[in-house]
Each structure stands twice: as C-alpha cells, then as structure tokens.
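Asker: Sequence and predicted structure below; questions after.
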Amino acid sequence: MVGAKTFVLACALAVLLCVSNVDAAFKCYDCIGTSSSDSCSDEFTKSSSLESSSANCEACTKTKLSGVVTRGCSPVAIGNDCTTSGDDASCTCNSELCNGSNNMAVSMATLLGATLVVFFSNI
C-alpha cells in the first residue's frame, strides 16, 4: 500500500506536469550569428532583447550550419532532439526559451518523470 506522503508527492508532481503558462504566446530566442563575438554565436549570452514570442510557435530551434548559428521558433512541436553531422547541428526543444544553451534543455516532464522513477524504486 502506498503511504499518504508518497501519494501527496505523486499528486503534486502530476499537477506540476500539467501546469502551463497562461500567456498564449510561446517564447524562443530569435537571432542569427556568425562569430564568437556575435550576440547569437554558439557561446550564447541570454538577453531579453533576443526573445521573440508567437502564438503559432510550438517549439524552439537552434541550428548551426557552416559556422552560422540560428535560433528561432518552429510552428511544429518535434520534441527534444538534436541531430549532428560534423560541425553542423540542428536541435529542437519544447519549453520556453530552451534554445539559449549549448546543450538544449531537458523538458520538465522528463525531469519529473525521472524523479518519480527514482523515488518509487526506493520504496
């Protein structure tokens, strides 16, 4: 039988998984850069001036082709994934402003799911 504390924790985590942002516009960083000194380069410094939001945005993207880094928004939610070929890469992620890091962000659902697995495996 599952204890009361375990049940409450599981319910709280389930609620967190279902919470969504009340703002209808999904935010991603939106820029194009070519060199390490550029504000959109691979070594990225997050800035609110580079934030963009759109009602038809479902995922954020980061692409690096021939040294040119592009960050933006995709109308299609593809999931959290990266593909690479040599120095070129294309990544998508499905949480707001997740395209601002060198390693694309892991979704909140993935983190909470992993926490539940670890927690329940120790009971």
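Answerer: Arrived safely, thanks for sending. Because the structure is predicted, anything quoted here is derived from the model rather than measured.
Asker: From now on I want contacts and neighbour counts done on CA atoms only, so please keep to that.
Answerer: Fine.
Asker: For the residue nearest to residue 98 when sequence neighbours are not counted, which three-state class applies?
Answerer: Spatially, and ignoring its direct neighbours in sequence, residue 98 is nearest to residue 105 (5.4 Å; C-alpha to C-alpha, 6 or more residues apart in numbering). Per DSSP: H, G, I helix; E, B strand; the rest coil, the secondary structure class of residue 105 is coil.
Asker: what's the neighbour count on the closest residue in space to residue 65 that isn't next to it in sequence?
Answerer: Spatial nearest neighbour of residue 65, chain neighbours left out: residue 88 (4.9 Å); criterion: C-alpha to C-alpha, 6+ apart. Using other C-alpha atoms under 10 Å, residue 88 has 14 other residues around it.
Asker: Presented hereafter is structure B, for comparison with structure A:
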Amino acid sequence: MKNFLTFTGIILLSLIGCSSSLECYECDGESCVSESLDQVKCQEGAVYCLKLQLDEEFTKSCAYDAPQNDEEGCKEFGTTKTCYCKGDFCNSSNHVSALFSTLLLLLLLHILH
C-alpha cells in the first residue's frame, strides 16, 4: 500500500506542470528545417499550437485563433495546409512530450519493483 501511495504521489507531482502555459515550437521558413527549433511559452489565451504549410514553406507557432469548429487536426485549402493541436510542443511531428516520457518511465520503474 505504501508503494502505491508513493507511486500515486509521484504521478500527481508530474502532472502539476500540465496547468501552466502552453508551449509550442516556433519557426518560419528555413529555420523550420533545422533540428533545433525555438521553444516558446505562449501568451495567455493560446490553447492550440499551429503548423502551417504553404507550398514548401513551413511556419510553426502558438495559435491565438481557434480552428474552425474548435477541432484539432489538419485542413487543406489548395496549396495551404493548416494543422492545429493541443499540448506542449505538439506542432512537431517527431516530438514526444516530456510528460508522456516521464509517465512511461514511472510505469516502467513501478513494474520493475
């Protein structure tokens, strides 16, 4: 029982950071191609991260306007593709969230004990 309470406490502490401001990747054009994208803390009011593709040019940022129907996902209009997502750094296709990694590690440690 004591191990369960310790495990639950660690999980709850890891979730405290979830209530802070949204964080997104930010880049424009050529800077989106590099492996080291800028990480920014969005201003109050941003609920989504944005990934925009116009032809072969990319833009990533915080989104201060909600998507149509307030839904996550991508929409294409001609040569423009606009993607909205919720969650820290979700506007990168190859990013694993730190929270997910932490929870996975805690679960693995719990199973091994």
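Answerer: Yep, that arrived. None of the values given here were measured: they were computed from a predicted structure.
Asker: hmm, back to that, check whether the residue nearest to residue 65 of the first structure really touches residue 68, as I assumed.
Answerer: No - with contact defined as C-alpha atoms under 8 Å, residue 88 of the first structure does not count as touching residue 68 (9.1 Å).
Asker: before we move on, the earlier item: list the residues that contact the residue nearest to residue 65 of the first structure.
Answerer: 63, 64, 65, 66, 67 (C-alpha atoms under 8 Å, 6 or more residues apart in numbering).
Asker: What segments of the second structure are helices?
Answerer: 2-15, 98-112 (DSSP state H).
Asker: that older thread, do you know how far the residue nearest to residue 98 of the first structure is from residue 113 of the first structure?
Answerer: According to C-alpha to C-alpha, to the nearest Å, residue 105 of the first structure stands 15 Å off from residue 113 of the first structure.
Asker: now swap in residue 102 of the first structure and tell me
Answerer: From residue 102 of the first structure to residue 113 of the first structure the distance is 23 Å (C-alpha to C-alpha).
Asker: ditto for residue 9 of the first structure
Answerer: 12 Å.
Asker: Kindly report the same for residue 53 of the first structure.
Answerer: 28 Å.
Asker: ok, the two, which is more surrounded?
Answerer: residue 53 (18 against 15).
Asker: Mind telling me what the more buried one corresponds to in the second structure?
Answerer: Under the alignment by TM-score structural alignment, residue 53 of the first structure pairs with residue 42 in the second structure.
Asker: OK, contacts around its match?
Answerer: Counting by C-alpha under 8 Å, 6+ apart, residue 42 of the second structure has contacts 21, 22, 23, 24, 62.
Asker: Same list (those residues) but as CSV, adding distance to residue 71 of the second structure.
Answerer: Output for the contacts of residue 42 of the second structure, formatted as CSV (distance: C-alpha to C-alpha, whole Å):
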residue, distance to residue 71 of the second structure
21, 20
22, 17
23, 18
24, 17
62, 15
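Asker: Restricted to strands, list these.
Answerer: 23, 24, 62 (DSSP state E).
Asker: if I read this right, the first one contacts residue 89, doesn't it?
Answerer: Pointing back at residue 23 of the second structure there. Yes - counting by C-alpha under 8 Å, residue 89 is a contact partner of residue 23 of the second structure at 5.8 Å.
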